[in-house]
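# the following comprises the amino acid sequence and a computationally predicted model.
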Amino acid sequence: MVVDRAELEPAAALFRSLGDPARLVILQRLAAGAARVVDLTAGLGLAQSTVSKHLACLQGCGLVSLRPVGRASMFALARPELAGLLGAAETIPAATGNAVALCPTYGTAAQRGTPPGTGHP
């Protein structure tokens, strides 16, 4: 079977949009229910500018919706399917023995610039 890479670009873009831990934590919080920026800032320990920047990204990707409520704005998951994807993102690493976290290209050591298995740069 030949796979057309162009057909996979939207899925690849989705995974890139989820590639930041701050965006993931925001989405996890929104999976529990709609929230204002101030709620996300206080509950997640992120700066208001960080939350706003990531919400704008997620909204631009069509993953988060915005609903005005008085002077505030409520953010929510735009797609309920995201909750299942987020759940899988939590269970798959455990099922693989956290192999993704140890991956020399995409794992946590690679993100810090630390060679795998050395514990230092």
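Okay, I see it.
# from here on, contacts and neighbour counts on C-alpha atoms
Fine.
# residue contacts, Arg29?
Contact analysis of Arg29 by C-alpha atoms under 8 Å, 6 or more residues apart in numbering lists Leu40.
# centroid residue for this structure?
Leu24 (2.6 Å; C-alpha atoms, centre = their mean).
# and the nearest residue to that one once chain neighbours are set aside, how far from Arg71?
Leaving aside its sequence neighbours, Leu24 sits nearest to Leu18 (C-alpha to C-alpha, 6 or more residues apart in numbering; 6.1 Å). Going from Leu18 to Arg71 by C-alpha to C-alpha, to the nearest Å gives 29 Å.
# and here's the other structure:
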Amino acid sequence: MNERSGLAPAAALFHSLADPVRLAIVQRLARGEARVVDLTGELGLAQSTVSKHLACLRDCRLVDYRAEGRQSFYFVARPELLDLLRAAEHLLAATGQAVALCPVYGLGQDAGQRVTP
């Protein structure tokens, strides 16, 4: 196994967190359990969108759920994920959020625009 292929699992982890909707779901679940209906109302998203992203996070074993009657309550399955997100916030603060200005991955890329500092 070469060095790059050894990094594939870490790249997949970061890719699973690269979507703003998934990050918003994880941030909300960091505050406590929630049902799909709670997430749709609080995040202003469609039920199908929330369900799709929860499935992704569950497949990655970052989020899980517990059933109570006919309801499912979702929660962050790995406390290490919250540590990772806190570390990312510290890194963003330390760099002045310079990654937002990155010409490849910066905020302007969603609209196909280059962001210049």
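Nice, thanks for sending it over. This one's a predicted model, so the numbers in the text were calculated from it and none came from an experiment.
# please state their TM-score.
Once superposed, the chains reach a TM-score of 0.92 (TM-score structural alignment, normalised by the length of structure 2), with 116 aligned residues with a C-alpha RMSD of 1.5 Å.
# where's the helix or strand where the residue nearest to the centre of structure 1 lies relative to the chain centroid, distance-wise?
In this assignment (DSSP states H and E), Leu24 of structure 1 forms part of helix 21-31. The chain centroid and the centroid of helix 21-31 of structure 1 are separated by 6 Å under C-alpha atoms, centre = their mean, to the nearest Å.
# have a look at how far, on average, it is from structure 2.
Taking mean C-alpha distance after the TM-score superposition for structure 1, the mean distance separating helix 21-31 of structure 1 from the aligned residues in structure 2 is 0.5 Å.
# what is whichever helix in structure 1 runs longest packed up against?
Ordering each helix of structure 1 by length in residues (DSSP state H) puts helix 81-95 first. Under the contact criterion of 3 or more C-alpha pairs under 8 Å, 6 or more residues apart in numbering; DSSP states H and E, helix 81-95 of structure 1 touches helix 21-31, helix 99-102.
# where does that helix end up in structure 2?
Mapped onto structure 2 using TM-score structural alignment, helix 81-95 of structure 1 covers residues 80-94.
# re the thing from before, tabulate the helices and strands packed on helix 81-95 of structure 1 (a markdown table), appending distance to Pro115 of structure 1.
What follows is the helices and strands packed on helix 81-95 of structure 1, written out as a markdown table (distance: least, C-alpha to C-alpha, whole Å):
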| stretch | distance to Pro115 of structure 1 |
| --- | --- |
| helix 21-31 | 21 |
| helix 99-102 | 10 |
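# looking at those, which is nearest to Ala76 of structure 1?
For Ala76 of structure 1, the closest of the helices and strands packed on helix 81-95 of structure 1 is helix 21-31, at 5.5 Å, according to C-alpha to C-alpha.
# rewinding a little: distance between the match of helix 81-95 of structure 1 and the chain's centre?
For stretch 80-94 of structure 2, the distance to the chain centre is 12 Å (C-alpha atoms, centre = their mean).
# now swap in stretch 87-97 of structure 2 and tell me
Centroid displacement of stretch 87-97 of structure 2 relative to its chain, using C-alpha atoms, centre = their mean, is 16 Å.
# same question, stretch 40-58 of structure 2
Offset of stretch 40-58 of structure 2 from its chain centre (C-alpha atoms, centre = their mean): 12 Å.
# and the equivalent of Val25 of structure 1 over in structure 2, what is it in contact with?
By TM-score structural alignment, Val25 of structure 1 lines up with Ala24 in structure 2. Shown in contact with Ala24 of structure 2 (C-alpha under 8 Å, 6+ apart): Leu43.
# same thing with the one 5 residues further on?
If you count contacts by C-alpha under 8 Å, 6+ apart, Leu29 of structure 2 has them with 74-76.
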